[in-house]
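Sharing a sequence plus its predicted fold:
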Amino acid sequence: MEEKFLITFEEEVPKYIQIANNIKKLIDNKEIKDGEKLPTIRALAKVIGVNNVTIVNTYKKLKNEGYAFQKVGSGTFAKRKDIVPIFNREYSKYFKKIKQDELFNIIDFAGETQSEVYFPIEEFKSIINMVLDRDGANALIMQEPLGYEELRKTINKEFWKNRLSIENILIVSGAQQGIDIASKAIININDNVIVEKPTYGGALSVFKWRRANIFEVNLEEDGIDIVAFEEILKKNKIRCFYTMSYFHNPTGISYSKEKKLKLLELAEKYDFYIIEDDYLSELIYESEIVHEPFKKLDKNDRVIYIKSFSKIFLPGIRLGYIITPDIFRESLQNSKINTDIATSTLMQRALELYIKEGYFKGHIGFLKDEYKKRYELMGELIKQELGEFVRFIDPKGGLNFYLSLKEKNITSKSLFYKLKSKGVYITPGVIFYRYPKDGDYSFRIGFAQVNEEKIKQGINLIREELS
């Protein structure tokens, strides 16, 4: 038994509280690792020189305060308590100010949705008029809790070649609601979840709210570190793995087919499910990347697939869909209905007609052409102007670049504040980690909200700060 558990007691404070405080300090300082098994009650009592009841009360206090969790038959395990992400709220406040005040003089490298100048407003107005002429009041008052049936049929036909049952397609209000619905349906308190490191902050918030035990695994250039991933599977019963298979947010990496197949194999072997957030996969700029999501390769019905139309089509009127495995169909349907009774029926009907009439495919083609120009310009400028300060993986698609500082002489939060004072907004890496300090020296910049001139100005200002 290690000496780190030994403690000199003070008379005024109950012993179990002092022991618990010592263990919390060890966990916070990473002397006890997240997920590490704590000594048995009898063993720890013997080492410290107290009775078993004292250690029972110690472990009960640790569990109540979020510093430990128990596995029936296996013992008690350390759980590093998440730091309250104060900066996340502050960052959101600034981000909202950009939108609310319409500050056109700023350089917004933080925005992720398409610029209003690219929204096909005239086309969409004509589609809405066609829907109203065709369906009348039904377009406004009819509610279908699982989603407009014709939209579900069109999604199946246009995107999945009629390989799905429409009963397994649910319409939701964007990817965030999709993650929330999936989590409510399959994750219980103290279930174990694996996420990529880093990952989408909105997903982390959902899993924390479900009080799941979160395991992080580092990303490589073609997906998650499989060796480290399987080590966790061998030692823990995992309920699900959350992944962004294309142009991962924030890193921009896309999974290789080999890693997808291996993860699907592991899902079957170790009995867990994959929540696939198919993020921005329409925006592929290089022919070497083929769109073949986990769900398309899924032979054992292990994937809950989530797709949003919000980022590239309807930012303000949130729409997306979930494909459910048969085993979770009813629980996901109930979770959807309990979350909201129905999603906007007019917008669903308009989207269905927009897709069916071929407008959607044409719009995506237009966006790819326009965004590819910005992607190429921003990538070239990063190499030329920032190459001595940062390293990055070329995403070959999507809307963002993720930059890691070579020298740790400024944190991403400090850089955020310095650039904000010059009218440039970036996204600090701390937003994307369970423990914010892990993102201190990385940041994301995107080109969705900036034209070519602002890209040049913004990169120049970043270079000034870094040098």
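Okay, I see it. Numbers count the residues shown, from 1 in each chain.

only C-alpha atoms for contact and neighbour calcs from this point on.
Will do.

In this structure, where's the longest helix?
The longest helix of the chain (DSSP state H) is helix 359-381.

same for the helix or strand following it, what does it pack against?
As assigned by DSSP states H and E, the chain's next helix or strand after helix 359-381 is strand 390-391. Contact analysis of strand 390-391 by 3 or more C-alpha pairs under 8 Å, 6 or more residues apart in numbering; DSSP states H and E lists strand 400-405 as its packing neighbours.

Using neighbour counts, pick out the buried residues of the following helix or strand past the strand it packs on.
Following strand 400-405 in sequence order, the next helix or strand is helix 412-420 (DSSP H and E). Residues of helix 412-420 classed as buried: 412-413, 415-417, 419-420 (neighbour count, 16 or more other C-alpha atoms under 10 Å).

Look up the closest residue to residue 257, ignoring the ones flanking it.
If the residues on either side of it in the chain are set aside, residue 257 comes closest to residue 292, at 7.8 Å by C-alpha to C-alpha, 6 or more residues apart in numbering.

Look at the one you found and say how many residues are nearby.
Other residues within reach of residue 292, judged by other C-alpha atoms under 10 Å, total 15.

Please confirm that it is located within a helix.
No: Residue 292: not assigned to a helix; according to DSSP: H, G, I helix; E, B strand; the rest coil it is coil.

In addition, the following structure is provided for comparison:
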Amino acid sequence: MTATDAASDRQLAAPVPPFATRVSAIGGSPIRSILAVTARPEIINFAGGLPAPELFDTEGIAAAFDDVLTHDARRALQYATTEGEPALREALAERTTARGLPTDADDVLVTTGSQQALSLLATALLEPGDTVLVESPCYLAALQAFGFAGARVIGVPCDDDGIDPAALDALVAEHRPKLLYTVPTFQNPTGRTLPAGRRAAVAEVAGRRGVWIVEDDPYGELRFEGERVPWIATYEGARDRTVLLGSFSKVMAPGLRLGWLRAPKELRRACAVAKQAADLHTPTVTQLAAARYLATCDLDAHVAEVAAVYGARRDAMLAGLPGALPEGSTWSRPEGGMFLWARLPDGHDATALLSRAVTHEVAYVPGAPFYAVTPDPATLRLCFVTQTEPEIGEGLRRLARALRPSEA
């Protein structure tokens, strides 16, 4: 081929087709971007939602994997059913039933992390242009999942106790949404918990208006104080229209990537079909190891130990916040979970202030990305579980130098 021929071929070559519009419209996670910037070990990072790695039961998990690979390797390394390994589904059903929601193994679909459950539900339920209601503010990755499905996402007004049922009722009547997504217990990002009375009211609205409820519960077992509140799925009016999501990420280890959903039969089957197209099934060896762990170890006792440590770390953060945030700031006092939500005085922009915080070797997540529509720029999320109590104290002193420079 001559140089002239090559030049002619280049002139005739057409550009490749563009990416889907949703890729540029939705974008990546701001939290992931912040974690990439703040990965330096000298930075005390309140930005991530990372469980404390020193509290993982590494010995118990390693023993479970070893047992499975020693005695059941052929099965563990083979393909499995899309719905999940029977032993794990049975164990999950027993744990769910013991917490007040009668459940059979056939009610459960194992997912590759509960984040996959959100994607499966979006695939099974949503057409482009459908309306989804979420809490305001809302778990960021849920906004991404619904956005990728082409949904119109609307935030429901919330106060310190969570969703306002009257506002929810009005929005459902006006917009006719397909579903309501909620994290009612130790919510991400605010840490708040929806009281029992409001849960009953939310269930009543869903039953009367005809709405699916997606109840996400990754943090509910991490309670430090107070009494457990029953799942929305247990309330009259919600039982036939609520999908309950669970995860081992916060109570066992996130690297296992094990979650599950409990849903009415037809919706669960639709999610299984969507999962077949996504990944066929969640890794067999991980499912069997988790089932073996549940059979041989006391997960509840382990979670109680983790919650006690997390509670002390929450207290350390609460004790240091008055001196760390500008005067006039407010913040939540969660009874469990991993996050604390703060609001700086009017006129402060948490996003703009983040770069100053990083120069002082401390990081947080600005609150703005957690809003479906109109963000509150003065808000921010702090994770209190990843660092030790002394590290939390030092991190808050650094935060004070960044946010209260006139007092430094």
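Yes, it's here. Since we're looking at a predicted model, the values are computed, not measured.

sorry, back to before: which one of the buried residues of helix 412-420 of structure 1 sits closest to residue 402 of structure 1?
residue 412 (11.8 Å; C-alpha to C-alpha).

Would you check how far apart the closest one and residue 458 of structure 1 are?
16 Å (C-alpha to C-alpha, to the nearest Å).

Which position in structure 2 pairs with residue 111 of structure 1?
In structure 2, residue 111 of structure 1 lines up with residue 48, judged by TM-score structural alignment.

Please name the residues that touch its match.
By C-alpha atoms under 8 Å, 6 or more residues apart in numbering, the contact list for residue 48 of structure 2 reads 31, 35, 364-365, 383.

can you confirm it is in a strand?
No: counting by three-state DSSP, residue 48 of structure 2 is not found in a strand; it is coil.

Where in structure 1 does the helix or strand hosting residue 397 of structure 2 fall?
Per DSSP H and E, residue 397 of structure 2 falls inside helix 389-403. Here helix 389-403 of structure 2 aligns to structure 1 at residues 452-466, judged by TM-score structural alignment.

what about that stretch, how far off from structure 2?
Taken against structure 2, stretch 452-466 of structure 1 registers an average deviation of 1.5 Å after superposition, with mean C-alpha distance after the TM-score superposition for structure 1.

Could I get the buried residue list for that stretch?
By 16+ other C-alpha under 10 Å, the buried positions in stretch 452-466 of structure 1 come out as 454-456, 458-459, 462.

same check, this time on stretch 293-301 of structure 1
So for stretch 293-301 of structure 1, counting by 16+ other C-alpha under 10 Å, buried means 293-295, 301.

which of those residues lies closest to residue 322 of structure 1?
residue 295 (11.0 Å).

quick one: what's aligned to the closest one in structure 2?
For residue 295 of structure 1, the residue aligned by TM-score structural alignment is residue 233.

From residue 371 of structure 2, how far off is that match?
In terms of C-alpha to C-alpha, residue 233 of structure 2 sits 25 Å off from residue 371 of structure 2.

likewise residue 325 of structure 2?
For residue 325 of structure 2, the distance to residue 371 of structure 2 - C-alpha to C-alpha - is 22 Å.

Which helix or strand contains the residue nearest to residue 127 of structure 1 when sequence neighbours are not counted?
Once flanking residues are discounted, residue 127 of structure 1 sits nearest to residue 350: 6.0 Å by C-alpha to C-alpha, 6+ apart. Residue 350 of structure 1 is located in helix 345-356, with elements delineated by DSSP H and E.
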